[in-house]
Structure formats: C-alpha cells, structure tokens
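**Q** Model the structure of this input:
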Amino acid sequence: KEFLTRALQGKSENGEEAFRMKFVVRISTCPILMEFDAKIIPRNLDEEWPNRIKLVSVTGIDFAGRKHDVGDILYYLSNWREVFQIDPQLGLPLVYNGRDFYAKPDGPQGKLHKDRVRDSLMRMVKLRLRACDAEGVQIVVEAGIGLGVFAGNHIGIDAKVRALSAETIRTVLQDDVSSYKNICAVILALPRFNKSRSNHCVTDTFDDFVNEFSKSKYNGPIPVMIVDQDMHRLTVAIARRGFIVSELNPADSHGVFGEYWQNRGPAVEEKLALTTVGLLVQHHLINKEVLNENNYRFLKTNEGSILDWRTTVYNNNNHNNERVSNDCCSLQ
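**A** Presented below is the predicted three-dimensional model:
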C-alpha cells in the first residue's frame, strides 16, 4: 500500500516499479460530461444514469520505448539490444530528449517473449474484470489497451501484440467466467480510424478482435459485442438503460490521472480527463481519497507471482552479473 500511495502521486521509479503499475486497477464512479468531440451531453441534475458509470484506469504494456517503462522493454523483448541504440557504458537503452529510446535505423524487428506477454495480458484482464465485478459492474465496455502507439509499430511487433491482446481477452471470458457474479455482457469498443480508398485492406484493432473471436468460435457464457463505435456513446447509452457500466481508461505507469490533459487531449486518457469528471475523482491533488490506503483492495488470482521482473531481467539480460538499477538508462 505504501508503494501505491507513492505511485499514485507520480513517484514510481523507472523500471520495476513502473512495471508493477500494469497490475493496478483504479475504479471510480465517474459521470461523462460530453462526447469525445466536446459536445455537451444534456441531463437534469436529478437523473441517475451518470452515477451508474465506473471509470476503470489501467496501464498497458509499453513497447513505444520510453525511459519510465524500460522494464517492459527488458522483460518482453528478447532482442532489445539489437533493436535499440545502446549506451556503450551501461549496455542499456540510450535515452533521447529525456524520455525516448530510438530504434536502430538498420536494426531488426523486435522479437517478443510471447509467453511473458500472453501471461501478463491474461493476468491484467483477469484483474480488471474481477475488480469490475467486485464493484457491481454489469456491462463492461473495453477498449484497446496499449494497442496504438504503445504496440510497437516502429519495431514491427504491433500485429503480434494486437493478436495476443485479443486472444487473452477471449480466453479469459471463456475460461474465467465462474469468477463473475455481476458481469453479464462485455462490449469491445474499437473504432476504425484507418480508412483506405484503395483496394488494399488496412488491418486495425477491430479486425484483429473480430478475427480472434470468430476463428476461435467463441462460445463463452458471457455475450461479447465488438463494435465500431466510441466508448463514451456506448457507455452513456448503457447507463441510460439502467445498467451499471464500466468504461476503460488507458492510463500510463506514472499513476497520475490524465497526466497531460493540459495538452488539450492528445490521447484517449487526456480526452477522458477533459470530457468526464475523472480529474475530480482520480487525481490525487483534487481528491484526497486517492491516497487513502483504506480504499486499496488486494485481489487474489491464485496464480504465481506477477512481480518477478527483477529476477527475470537479471537472469536473462544482464551479461555482467550486476543488478539492474531502476535508474538504468543514460541520457543523450
């Protein structure tokens, strides 16, 4: 709990502590104020539907190559030394502009530790669905977590990451259903942003999820809808129908809600900060309850340890028999 208190103030360390944040689920009642295009959603103060909406903030795996999430690169990529420019003294990724790793211009595509990615994604899905169920959520609205810029398009792994994400969600919904008492449906809100006027088919997240659920002949007891629509419209429509509904927020590992909302919404989390009351309920400087340890709950998954990052990275990536420091990356 002490770690969570620090992390939710944006004080998690690079590497191992940032890695832990993907196994943290934050849930708050969070009315939606407007559409993603900033059109106000009219309502009366005595209406109950806004109070049926739960905002679920979860961190995804970060393959974009950033200093704070260096743990993801070291843990999930087997050939990161060949993919990224390396500091000659530390033998670790070199940081440019204070934040980013750069892929070598003539370097190979990334190679995933698929079992590690699959295992982590599976645990992440289980944790957030069980947390939603514990909060009484009846209909879950999911989005693509870590499937945009963080999926690793620049190192050639994004298609594999999207496919693994779809596979793990489908598997959990099919096999972990006995854990849920309240969830009765799941909706995957996956807007199709890619448009092509040519005959070339542009693959996107929507296609990956449709392919996974159709080819595997999904037959789980929880109905699943995959829809080309934004999650705000879906969530509001469901809440108006009287259901308790959750909406997924792709948070980052710094732990501060809507960290870059001042930039007028460059990404989904920042859009949520500007169109919901998320800043009022999940930002530690505004809502003091964010740092109240009595609000933290631990969920057991009856599986092995999920926080073995240091041991695994030490065994697989450290050629000099030295411990990997949290402050492991040099600046350029």
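**Q** C-alpha from now on. contacts and neighbour counts both.
**A** Fine.
**Q** residue ranges of the strands in the stretch 51-200 of the chain, please?
**A** 53-59, 94-96, 100-101, 139-142, 185-189 (DSSP state E, counting those that start in this stretch).
**Q** and of those strands, who's closest to Ser120?
**A** strand 53-59 (11.7 Å; Cα to Cα).
**Q** now the helices for the stretch 51-200 of the chain?
**A** Using DSSP state H, counting those that start in this stretch, the helices of the stretch 51-200 of the chain run over residues 70-76, 80-83, 114-134, 158-175.
**Q** likewise the stretch 201-332 of the chain?
**A** Using DSSP H, counting those that start in this stretch, helices in the stretch 201-332 of the chain cover 205-215, 231-240, 268-275, 278-282, 309-317.
**Q** Could you dump the ones you listed into CSV with mean neighbour count and distance to Ala64 added?
**A** Shown next, in CSV, are the helices of the stretch 201-332 of the chain (neighbours: other Cα atoms under 10 Å; distance: least, Cα to Cα, whole Å):
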stretch, mean neighbour count, distance to Ala64
helix 205-215, 17, 17
helix 231-240, 20, 24
helix 268-275, 22, 16
helix 278-282, 22, 25
helix 309-317, 15, 19
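**Q** one more, for comparison:
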Amino acid sequence: AQILSRSLDDNWPNLIKLVSVTGIDFAGREHDVDDITTYITNWKEVFHLDRSTGMPAVFHGRDFYLLRSHPPVQLDTRRVLDDLMKMVRTRLRACDMERVEIVVETGIGLGVFAGKHLGIDDQIRKLSAYAARYVLQKEGFTFTNIRAIVFALPIFSKDTSGRRLPDTYDDFVNEFRANNYSGSIPVLIVDQDMHELTFTIARQGFRVSQLNPADSHGVFGEYWQNHRKYLEAGVH
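**A** The predicted model follows:
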C-alpha cells in the first residue's frame, strides 16, 4: 500500500465528493429479501420457503438456500432496468447539484451481488451497463456541471491458466461501443482503481466524486436498495 502525502494547506482533498450509492443485491442473504421478492418473479420456486411465513427461509441466521432442483430464475427485467436507471439518474443529479465536474463511477452490485449462483449475473451486468449508457445518452445534456464520466472497472476474472475472462469492464465497453454512444458528456471506461483515479483527478484541480469508502455499508462492501429500508443516494 502507498501512503499519499499531503499537507493541511493542500486544497485537492477538498475537491473530492463522496457519494453513497444504491444498488440491487442478489447475494441471497436475509437483508436481500425485498430485492429477491421484488425482482425475481418465480422466487417461490427457486428458494427454500419458511412454512410459517411463506418467505425465503433463513439458514444460519443469514442465508437463503436454493432448492436442489429449481427452474431457471426469471427476472422482472423491465423493473430491474427502470430502477437501475433511476439510481444512475439520482447519482448524477446529486453530483451535478454539488457542482462535480468529473464523476468516477464503479460497478456497484456487479460482483457477488449480481447473482452468479442464480445464473443471472451476466444479465444484471448488461442491464447495469445499458442503464448507465441510456441515461447519459438521453439526459446527459441536462447536467450542467458534469464534464466527464469515468467508469473505474478493474478486471479481475481469469481462468486457471491466467487467461483473462470477460468481465464487467467488457460489458460496459461493449454497451457503449455497440450503441455508438454520442451523448453530450464524454465517457472513459478504464481498468483502474477508483481511488487512484479520484486522487489523480482532484490533484489536477477538478471537483470529482467517487463511491464513499467510509459509508456504513461500504465498509462491508454491501450496497443494496431495499424497498422498506433503503440506502439513499446522497453526496457528503
């Protein structure tokens, strides 16, 4: 790890805005219950159910278990996409109101929370990329302060031989390229750490935002949107 040196007289740290970010969580744990029952239309056929409540049964105080034999998981893709677009729109609107010039985004909920064990992770990553591209394409001109968007999407996936496998980075690159993105806000998609990018951008004198690493959920790597108890997207 590298310690970043700075003095109290430095202004660049004051240019960084930390954004709390909502997401959808399909990891299959107790706090995911609203996401699972909202976005998976056949969840009753996929998970073990509690006989007394009719809801997914909780094992070991936290986890939902899949039935040994269950049909393919069916997503309410329209609802997932609509909510993902609302999340993108809310984040960008908050940043714009705070006069952020460069927004550093990352792949919220696109790792373990995307539902790999459910067989829907590839679909979720593609929907997330579509939501980001669509909002920027159609509504980018409404943001008056944002000058650029940077997607920090480190590449992690490799096979046993060390060969790189398709990752979130590829889904976003493919989405923006295949649809000939021509929004008013320039977009950069990079295989890079968001903190490194944010510090570098701030040192160039730009007001920049990034995911809040000190968020009460961020500490544990958990970002979700529950319909009864939800994390608001805000700027700190």
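**Q** Quantify their similarity with the TM-score.
**A** The TM-score (TM-score structural alignment, normalised by the length of the second structure) is 0.89; 227 aligned residues with a Cα RMSD of 2.3 Å.
**Q** Show which residue of the first structure lies farthest from the average position.
**A** Residue farthest from the centre of the first structure, counting by Cα atoms, centre = their mean, is Asp46 at 33.6 Å.
**Q** Can you find the partner of it in the second structure?
**A** Counting by TM-score structural alignment, Asp46 of the first structure lines up with Asp9 in the second structure.
**Q** sec struct for that match, please.
**A** Look at Asp9 of the second structure: counting by DSSP: H, G, I helix; E, B strand; the rest coil, its state is coil.
**Q** circling back: now for the helices of the stretch 51-200 of the first structure, which one comes closest to Glu269 of the first structure?
**A** helix 114-134 (16.9 Å).
**Q** Where in the second structure does that closest one fall?
**A** Taking TM-score structural alignment, helix 114-134 of the first structure hits residues 77-97 over in the second structure.
**Q** Mean distance between the matching stretch and the first structure after superposition?
**A** Comparison of stretch 77-97 of the second structure with the first structure after fitting gives an average deviation of 0.3 Å (mean Cα distance after the TM-score superposition for the first structure).
**Q** Could you pull up the residues touching the residue nearest in space to the middle of the second structure?
**A** By Cα atoms, centre = their mean, the second structure has its centre lying nearest to Ile108, at 1.9 Å. Taking Cα atoms under 8 Å, 6 or more residues apart in numbering, we find Ile108 of the second structure in contact with 21-23, 223.
**Q** just those now: which is nearest Ile185 of the second structure?
**A** Val21 (20.6 Å).
**Q** Could you check which residue of the first structure pairs with that closest one?
**A** Val21 of the second structure maps onto Val58 in the first structure, by TM-score structural alignment.
**Q** That match and Leu248 touch, don't they?
**A** Yes: in this structure, Val58 of the first structure is within contact of Leu248 by Cα atoms under 8 Å, at 7.4 Å.
**Q** joint contacts of the two?
**A** By Cα under 8 Å, 6+ apart, no residue touches both Val58 of the first structure and Leu248.
**Q** coming back round to it: nearest to Val224 of the first structure, out of the helices of the stretch 201-332 of the first structure?
**A** Across these, Val224 of the first structure has its closest neighbour in helix 205-215 (9.0 Å, Cα to Cα).
**Q** what angle do the closest one and strand 185-189 make?
**A** 140 degrees (axes from the mean of the first three to the mean of the last three Cα atoms, to 10 degrees).
**Q** Report all helices and strands that helix 205-215 of the first structure contacts.
**A** Here helix 205-215 of the first structure touches helix 158-175, strand 224-227, going by 3 or more Cα pairs under 8 Å, 6 or more residues apart in numbering; DSSP states H and E.
**Q** any idea which of these is most buried?
**A** helix 158-175 (a mean of 20; mean count of other Cα atoms under 10 Å).
**Q** equivalent range in the second structure for that helix?
**A** So helix 158-175 of the first structure sits over residues 121-138 in the second structure, by TM-score structural alignment.
**Q** Check the mean deviation of that stretch from the first structure.
**A** Stretch 121-138 of the second structure sits 0.3 Å off on average (mean Cα distance after the TM-score superposition for the first structure).
**Q** Give me the contacts around that stretch.
**A** The contact list for stretch 121-138 of the second structure (Cα under 8 Å, 6+ apart) reads 80-81, 84-85, 88-89, 110-111, 114-116, 168, 171-172, 175-176, 181-185.
**Q** Show me which of these are buried.
**A** 80-81, 84-85, 88-89, 110-111, 114-116, 168, 171-172, 175-176, 181, 183-185 (16 or more other Cα atoms under 10 Å).
**Q** which stretch among the strands of the stretch 51-200 of the first structure comes nearest Asp133 of the first structure?
**A** That would be strand 139-142 among the strands of the stretch 51-200 of the first structure, by Cα to Cα, at 9.1 Å.
**Q** contact partners of that closest one?
**A** 132, 183-189, 231, 234-235, 238, 243-248.
**Q** Pull the distance from that strand to the chain's centre.
**A** Computed by Cα atoms, centre = their mean, to the nearest Å, the chain-centroid distance of strand 139-142 of the first structure equals 14 Å.
**Q** Over to stretch 75-86 of the first structure?
**A** Taking Cα atoms, centre = their mean, one finds stretch 75-86 of the first structure lying 22 Å from the centre of the chain it belongs to.
**Q** matching residues in the second structure for that stretch?
**A** Under TM-score structural alignment, stretch 75-86 of the first structure corresponds to residues 38-49 of the second structure.
**Q** ends of stretch 52-68 of the first structure, how far apart?
**A** 34 Å (Cα to Cα, to the nearest Å).
**Q** Tell me the buried residues in that stretch?
**A** Using 16+ other Cα under 10 Å as the test for burial, stretch 52-68 of the first structure gives 52-68.
**Q** Equivalent analysis for stretch 92-112 of the second structure, please.
**A** Buried residues in stretch 92-112 of the second structure, defined by neighbour count with 16+ other Cα under 10 Å: 92-93, 95-96, 98-111.
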